[in-house]
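Here is a sequence together with a model predicted from it:
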Amino acid sequence: MIATLTAPPRPADPPLPVLLPAVRRREHLNRPGRTAAIALSGTLTAVVEVDGHAQSEDALARRGLRIRQAWDESAHQLIAAAQTLHGTRFWTRPVQGGGLQIRTDAAPASAWLAHPHPFRLLNEHLSALLATPQPVYLLPDSHTLLAFPDLPSPPASSAGRESWLSPRPLVWQRGFPAESH
């Protein structure tokens, strides 16, 4: 059967912007009252970004989303963006001290710590690669995520780490990045 059109085809709706999770230090949030954020730990928060810009609750509401919905959707989009025919893609390379540096294609590596579901996937993968039940993470900045089988020895000097995204080592705890002592 052949169909004929009586009107020109309607252009496709523009794609919705991709929501991605991101990790921020609480004290570094721009206008803390305006940026939509969810606490991850005592010092870290999750925000939802569009094109690298943290969204306000008002901006999310204009999309018909509450912060929790946007956070969940951003995690879903992060995982979907990392899928290949072979599974979820993480790039790793060895670093001094027996650890790995992690990189992903769709977002800064730190985004994988911004929601329990992607963090669980990452943590399980790195646990297997590092042969440890509890990797220890160092997070100097949003693009640099390091994982070790245990705290690097000797521990990196805490001098200079005050400016890191997370000045203390992190571990996975019930889906969230918890400070390791």
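Looks like it came in fine. Residues are numbered from 1 along each chain as shown.

contacts, neighbours, all on C-alpha from now
Noted.

my read: A82 touches R89, true?
Yes - contact criterion CA atoms under 8 Å: A82 and R89 qualify, at 5.4 Å.

who touches both of these two?
T104 (CA atoms under 8 Å, 6 or more residues apart in numbering).

which other helices and strands contact the host helix or strand of I38?
I38 is part of strand 37-39, with elements assigned from DSSP states H and E. The contact analysis (3 or more CA pairs under 8 Å, 6 or more residues apart in numbering; DSSP states H and E) places strand 37-39 against strand 44-50.

who's in contact with the strand it packs on?
17-26, 35-40, 54-55, 70-71, 74, 114-115, 166.

ok, now with 6 Å
19-26, 37-39, 54-55, 114 (CA atoms under 6 Å, 6 or more residues apart in numbering).

picking that back up, touching the strand holding I38 from outside, list them.
With CA under 6 Å, 6+ apart as the criterion, strand 37-39 contacts 45-47.

Which of those residues has the largest number of neighbours?
V47 (28 neighbours; other CA atoms under 10 Å).

on that earlier part again, could you pick out the buried ones from the contacts of strand 44-50?
The neighbour-count test (16 or more other CA atoms under 10 Å) marks 19-26, 37-39, 54-55, 114 as buried among the contacts of strand 44-50.

Dump those residues to TSV, plus distance to Q134 and secondary structure.
What follows is the buried ones among the contacts of strand 44-50, written out as TSV (distance: CA to CA, whole Å; DSSP: H, G, I helix; E, B strand; the rest coil):
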residue	distance to Q134	secondary structure
L19	29	strand
L20	26	strand
P21	23	strand
A22	22	strand
V23	21	strand
R24	23	strand
R25	23	strand
R26	25	helix
A37	27	strand
I38	24	strand
A39	22	strand
A54	30	strand
Q55	32	coil
A114	18	coil
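
Please compare the first structure with the one that follows:
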Amino acid sequence: MSIVTTPPTALIPAIHPYSWSESTLGGPHRAFIALSADLCMGLHALSHQGHDLVMPGRPLSLHDVGELGLSVHRAWDEAAHRIIDFARTEEGIGVRTRRIQKHIGIRLPGLQVSTYGAPPGSWLAHPYPFELLHEHIQGLLGCEPHYLLPREDLLIAFPAGHPRLAEAQRWARRQGPTLPLAALRFDGGFPARVHPDG
């Protein structure tokens, strides 16, 4: 029997390749929800990385979540609301962006996105925060965005169908990727892979 020391208020959703959800070597079954054929959300305990940033810490098992008296779905919802609360400022919900043309050395009219409190990948791990973020980025770009998320903490948004995507993916490959390098689109609140034909 394990002892769960993580209160429900200390959960964070994290985005992972779908293969992460598979139990390893007979270990505990991870608490996850499939987001697409390529990605899943895993529930994690919070790991503080300074006074204003939290990152996903230890992954939780199904047993851990049950010990909290929550279903995985309920814990997912609560964790999503928590990351929005982390980002709340007096002015609203804090999202920082910067133009990426100079930063990555590619003439791609896009934005690097960072979020207050939790990494941007956590925002893509639940429909509610992803919709808030997507609508904000769509307003800034003035068009439908697609995304590159090579790591939980590195999100690039750019105009859908941009011809320099392959160059941006090569750049992302040099950033120590832990997630698939396919471009992602917003699909009813979920991150879905952009297929080459559209």
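Looks like it arrived, so ask away. What you see is a predicted model, and the numbers here were worked out from it, not measured in a lab.

before we move on, the earlier item: among the buried ones among the contacts of strand 44-50 of the first structure, which one sits closest to L129 of the first structure?
Using CA to CA, A114 comes nearest to L129 of the first structure of these, at 21.2 Å.

In contact with that closest one: list those residues for me.
21-23, 46.

Could you dump those residues into JSON lines and include distance to N30 of the first structure?
Putting these into JSON lines (distance: CA to CA, whole Å) gives the following:
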{"residue": "P21", "distance to N30 of the first structure": "16"}
{"residue": "A22", "distance to N30 of the first structure": "14"}
{"residue": "V23", "distance to N30 of the first structure": "13"}
{"residue": "A46", "distance to N30 of the first structure": "13"}
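
Please name the residues that touch the residue positioned nearest the centre of the first structure.
Centroid check for the first structure by CA atoms, centre = their mean gives A111 as the closest residue, at 1.2 Å. For A111 of the first structure, the contacting residues are 21-22, by CA under 6 Å, 6+ apart.

Aligned to it, what sits in the second structure?
Matched by TM-score structural alignment, A111 of the first structure corresponds to S122 in the second structure.

Assign its match to helix, strand or coil.
What DSSP: H, G, I helix; E, B strand; the rest coil gives for S122 of the second structure is helix.

which non-adjacent residue is nearest the counterpart of H28 of the first structure in the second structure?
Aligned by TM-score structural alignment, H28 of the first structure pairs with W20 of the second structure. Spatial nearest neighbour of W20 of the second structure, chain neighbours left out: C40 (7.8 Å); criterion: CA to CA, 6 or more residues apart in numbering.

Residue in the first structure paired with the one you found?
By TM-score structural alignment, C40 of the second structure lines up with T45.

what about the spatially closest residue to Y116 of the second structure that is not a sequence neighbour, how many residues close to it?
Distances taken as CA to CA, 6+ apart put A87 closest to Y116 of the second structure, at 4.5 Å, once the chain neighbours are dropped. By the measure other CA under 10 Å, the count of residues near A87 of the second structure is 17.

Can you name the residues that contact A87 of the second structure?
93-94, 116-117.

Identify the residue of the first structure aligned to it.
Checking TM-score structural alignment: A87 of the second structure goes with A82.

Quick check: the gap between the equivalent of E67 of the second structure over in the first structure and W91 of the first structure.
In the first structure, E67 of the second structure lines up with R62, judged by TM-score structural alignment. Counting by CA to CA, to the nearest Å, the gap from R62 of the first structure to W91 of the first structure is 35 Å.

got it, and V23 of the first structure?
From V23 of the first structure to W91 of the first structure the distance is 19 Å (CA to CA).

cool, P154 of the first structure as well?
26 Å.

Check A114 of the first structure too.
Taken as CA to CA, the span from A114 of the first structure to W91 of the first structure is 18 Å.

what does A107 of the first structure give?
Taken as CA to CA, the span from A107 of the first structure to W91 of the first structure is 12 Å.

Which one of those two is surrounded by more residues?
Shown here are A107 of the first structure and W91; by other CA under 10 Å, A107 has more neighbours (18 against 11).

Okay, strands next: where are they in the second structure?
11-17, 32-34, 39-48, 54-59, 88-89, 92-93, 95-99, 111-115, 145-151, 154-159, 184-187, 190-193 (DSSP state E).
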